[in-house]
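*Asks:* Sequence and predicted structure are below.
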Amino acid sequence: MRAFIAEFIGVFALVFAGIGAIHVTEGGELVAVALAHGLAISLMILAVGHASGGHFNPAVTFAMLITGNIKLVPAVGYWVSQLLGGLAAAALLAGLYGGEAVLKGTPAVGLGFSAPQGLVAEVVLTFFLVLVIFATALHQKLPVAAFAIGLTIAMDILAGGAISGAAMNPARALGPAVVGGGWADHWIYWVGPLAGAAIAAVFYTQIYMVSDEEEAKLPVDLTPDQPAS
């Protein structure tokens, strides 16, 4: 239950901060919007990530599931908690700012871009995000992992926000869509993140983590300073 609550809080903070920044800046300050999303995730990982691993994203949980880092039953609990967190944040924002603000903060394909372009953007941006998560948090366990992940989210929004809204997270899209009614091309925000996360997880696990495990099994070369015993 501690883990489920943590996942709820993490997504709640992401949606609340993200849509709030979009509303306050009227969508005209991309750097502020990117930082709001990135900081929300970084700080929530530091605050409650110890309880759940700090997924805060159904696509990340899916990546962990297919690589054996979480079992199916808790993964389902994570997904439910994440989606409820996004829905609760969107509902609160609608009460504070109105439904129109939530609608404007719902990820959508940008003007001048097509749905396929939006899909590709979500796949690529989520690939970057999950790659950094696996490298810094899961594999190397770096102390700066929380900030590396948050900076990746900010980078992705700066790079792809104009194309797809750079959601990279089905929970970031579903809650606002339910409350604000913005369902245009909604499928992109499920297919793209899940595909990108799966590709990144399998890629990193097979190329880097498996290689390290194989190297660890190799015999150590004996030198004069390492006599056989």
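*Replies:* Sure, I can see it. Numbering: from 1, shown residues only.
*Asks:* rest of the way, CA atoms for contacts and neighbours
*Replies:* OK.
*Asks:* mind listing what the residue nearest the centre of the chain touches?
*Replies:* Per Cα atoms, centre = their mean, the C-alpha nearest to the average position across the chain is that of residue 57, at 4.8 Å. Residues counted as contacts of residue 57 (Cα atoms under 8 Å, 6 or more residues apart in numbering) are 11, 79, 82, 169, 170, 171, 172.
*Asks:* Alongside the first one, take a look at this:
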Amino acid sequence: MTKIALGTSGEATQPDCIRALVVEFISTFLFVSASVAATVAAEKLAAGAMVGLIAVAVTQALFVAAVVPAAHISGGHLNPAVTLGLLAGGHITVVRSLLYWIDQLLASSAACFLVQYLSGGLRIPVHSLGSGVGHFQGVLWEIVLTFSLLFTVYGAIVDPNRGAVDGLGPTLTGFLVGANTIAGGAFTGASMNPARSFGPALISWNWTNHWVYWVGPLIGGGLCGLIYQNCFIVKSHVRISTEEGAY
């Protein structure tokens, strides 16, 4: 079973941690700005629901594919659920995870304030449950969507034995984010990211069902991190002896 590293209080003042926090803030800020701006633009142009959903999906997919490699200093998490998933797998300390969470929420809030200002005060849409979708269904949707996101992150980026997909991790993750947005957008908005939901809720001061967008993604991300790290990542390779009597 993978051990979770606690870290130290002094970690926050280490140069590498400070650089990572700055990069994580910038990358999360840019991601939320692009995602929220695409949503606002779809409403402003009165695009059909499906057209608007596809526009957001494409924006998020392209952005993840482009920015995650650029944010390699911090790992380009952009998302508290991704951070928790990596924490569960022992890839980041508890202390740094908490710092990342604060960083991501501040970046999301700043991004939403900027988009509202640049759009002339247009409404910032919040994530909400679709018609007929209950709380439990919403949580399950977000668990499944976020689990699949972390499954891709682990399989295409984290796993040292990723084979043929080596180097394609961010692009494949971006595709997955786009596909999940189209698949789950009509039901929960397909957040998969508590920070992405937090900024719009804060600036709109609309917290209706907001807890769903924390509980679902965090369960999905943490669960996938535990399962993938402990069940699928091969930590060592022992060469099979070819000598006689090896058995």
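*Replies:* Noted; the coordinates are in hand. In this text the structure is predicted, and so the values were computed from the model without any measurement.
*Asks:* What residue in structure 2 is paired with the residue nearest to the centre of structure 1?
*Replies:* By TM-score structural alignment, residue 57 of structure 1 lines up with residue 79 in structure 2.
*Asks:* In JSON lines, list the contacts of residue 57 of structure 1 along with secondary structure, distance to residue 155 of structure 1 and neighbour count.
*Replies:* Listed next are the contacts of residue 57 of structure 1 as JSON lines, based on DSSP: H, G, I helix; E, B strand; the rest coil; distance: Cα to Cα, whole Å; neighbours: other Cα atoms under 10 Å:
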{"residue": "11", "secondary structure": "helix", "distance to residue 155 of structure 1": "19", "neighbour count": "32"}
{"residue": "79", "secondary structure": "helix", "distance to residue 155 of structure 1": "25", "neighbour count": "24"}
{"residue": "82", "secondary structure": "helix", "distance to residue 155 of structure 1": "23", "neighbour count": "31"}
{"residue": "169", "secondary structure": "coil", "distance to residue 155 of structure 1": "15", "neighbour count": "25"}
{"residue": "170", "secondary structure": "helix", "distance to residue 155 of structure 1": "18", "neighbour count": "25"}
{"residue": "171", "secondary structure": "helix", "distance to residue 155 of structure 1": "19", "neighbour count": "29"}
{"residue": "172", "secondary structure": "helix", "distance to residue 155 of structure 1": "17", "neighbour count": "32"}
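*Asks:* ok, so of the residues you listed, who is nearest residue 199 of structure 1?
*Replies:* Of all the contacts of residue 57 of structure 1, residue 169 has the smallest distance to residue 199 of structure 1: 15.0 Å, by Cα to Cα.
*Asks:* give me every residue that touches residue 77 of structure 1.
*Replies:* Counting by Cα under 8 Å, 6+ apart, the residues that residue 77 of structure 1 touches are residue 4.
*Asks:* Would you mind finding the match for it in structure 2?
*Replies:* Match for residue 77 of structure 1 (TM-score structural alignment): residue 99.
*Asks:* how about its match, secondary structure?
*Replies:* Three-state assignment for residue 99 of structure 2 (DSSP: H, G, I helix; E, B strand; the rest coil): helix.
*Asks:* how close does it sit to residue 76 of structure 2?
*Replies:* Distance of residue 99 of structure 2 to residue 76 of structure 2, given as Cα to Cα, to the nearest Å: 14 Å.
*Asks:* got it, and residue 109 of structure 2?
*Replies:* 18 Å.
*Asks:* Report the aligned residue range of structure 2 for stretch 178-186 of structure 1.
*Replies:* Counting by TM-score structural alignment, stretch 178-186 of structure 1 corresponds to residues 202-210.
*Asks:* cool, stretch 8-24 of structure 1 as well?
*Replies:* By TM-score structural alignment, stretch 8-24 of structure 1 lines up with residues 25-41 in structure 2.
*Asks:* how much does that stretch stray from structure 1?
*Replies:* Once fitted to structure 1, stretch 25-41 of structure 2 is off its aligned match by 1.3 Å on average (mean Cα distance after the TM-score superposition for structure 1).
*Asks:* contacts for that stretch?
*Replies:* Residues contacting stretch 25-41 of structure 2 (Cα under 8 Å, 6+ apart): 52, 55-56, 59-60, 63-64, 67-68, 71, 76-79, 103-104, 106-108, 110-112, 114-115, 122-125, 196.
*Asks:* just stretch 131-143 of structure 1 next, same as before
*Replies:* Residues outside stretch 131-143 of structure 1 that contact it (Cα under 8 Å, 6+ apart): 144, 145, 146, 148, 149, 152, 197, 200, 201, 204, 209.
*Asks:* hmm, 7 Å instead?
*Replies:* With contacts defined as Cα atoms under 7 Å, 6 or more residues apart in numbering, stretch 131-143 of structure 1 is touched by 145, 149, 200, 201, 204.
*Asks:* which one in structure 1 is aligned with residue 171 of structure 2?
*Replies:* Checking TM-score structural alignment: residue 171 of structure 2 goes with residue 147.
*Asks:* now its match, nearest residue through space, not along the chain?
*Replies:* Closest residue to residue 147 of structure 1 apart from its sequence neighbours, by Cα to Cα, 6 or more residues apart in numbering: residue 42 at 5.2 Å.
*Asks:* contacting residues for residue 118 of structure 1?
*Replies:* Residue 118 of structure 1 sits in contact with 109, 163, 164, where contact means Cα under 7 Å, 6+ apart.
*Asks:* now do residue 209 of structure 2
*Replies:* residue 128.
*Asks:* try it again with 8 Å
*Replies:* Applying Cα under 8 Å, 6+ apart to residue 209 of structure 2 gives the contacts 128, 129, 135.
*Asks:* Repeat that for residue 156 of structure 1.
*Replies:* Per Cα under 8 Å, 6+ apart, neighbours of residue 156 of structure 1: 125, 128, 166.
*Asks:* circling back to that earlier point, which stretch of helix or strand covers the match of residue 171 of structure 2?
*Replies:* Using DSSP states H and E, residue 147 of structure 1 falls within helix 145-164.
*Asks:* Distance to residue 92 of structure 2 for the contacts of residue 209 of structure 2 - can I get that in JSON lines?
*Replies:* Output for the contacts of residue 209 of structure 2, formatted as JSON lines (distance: Cα to Cα, whole Å):
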{"residue": "128", "distance to residue 92 of structure 2": "31"}
{"residue": "129", "distance to residue 92 of structure 2": "32"}
{"residue": "135", "distance to residue 92 of structure 2": "31"}
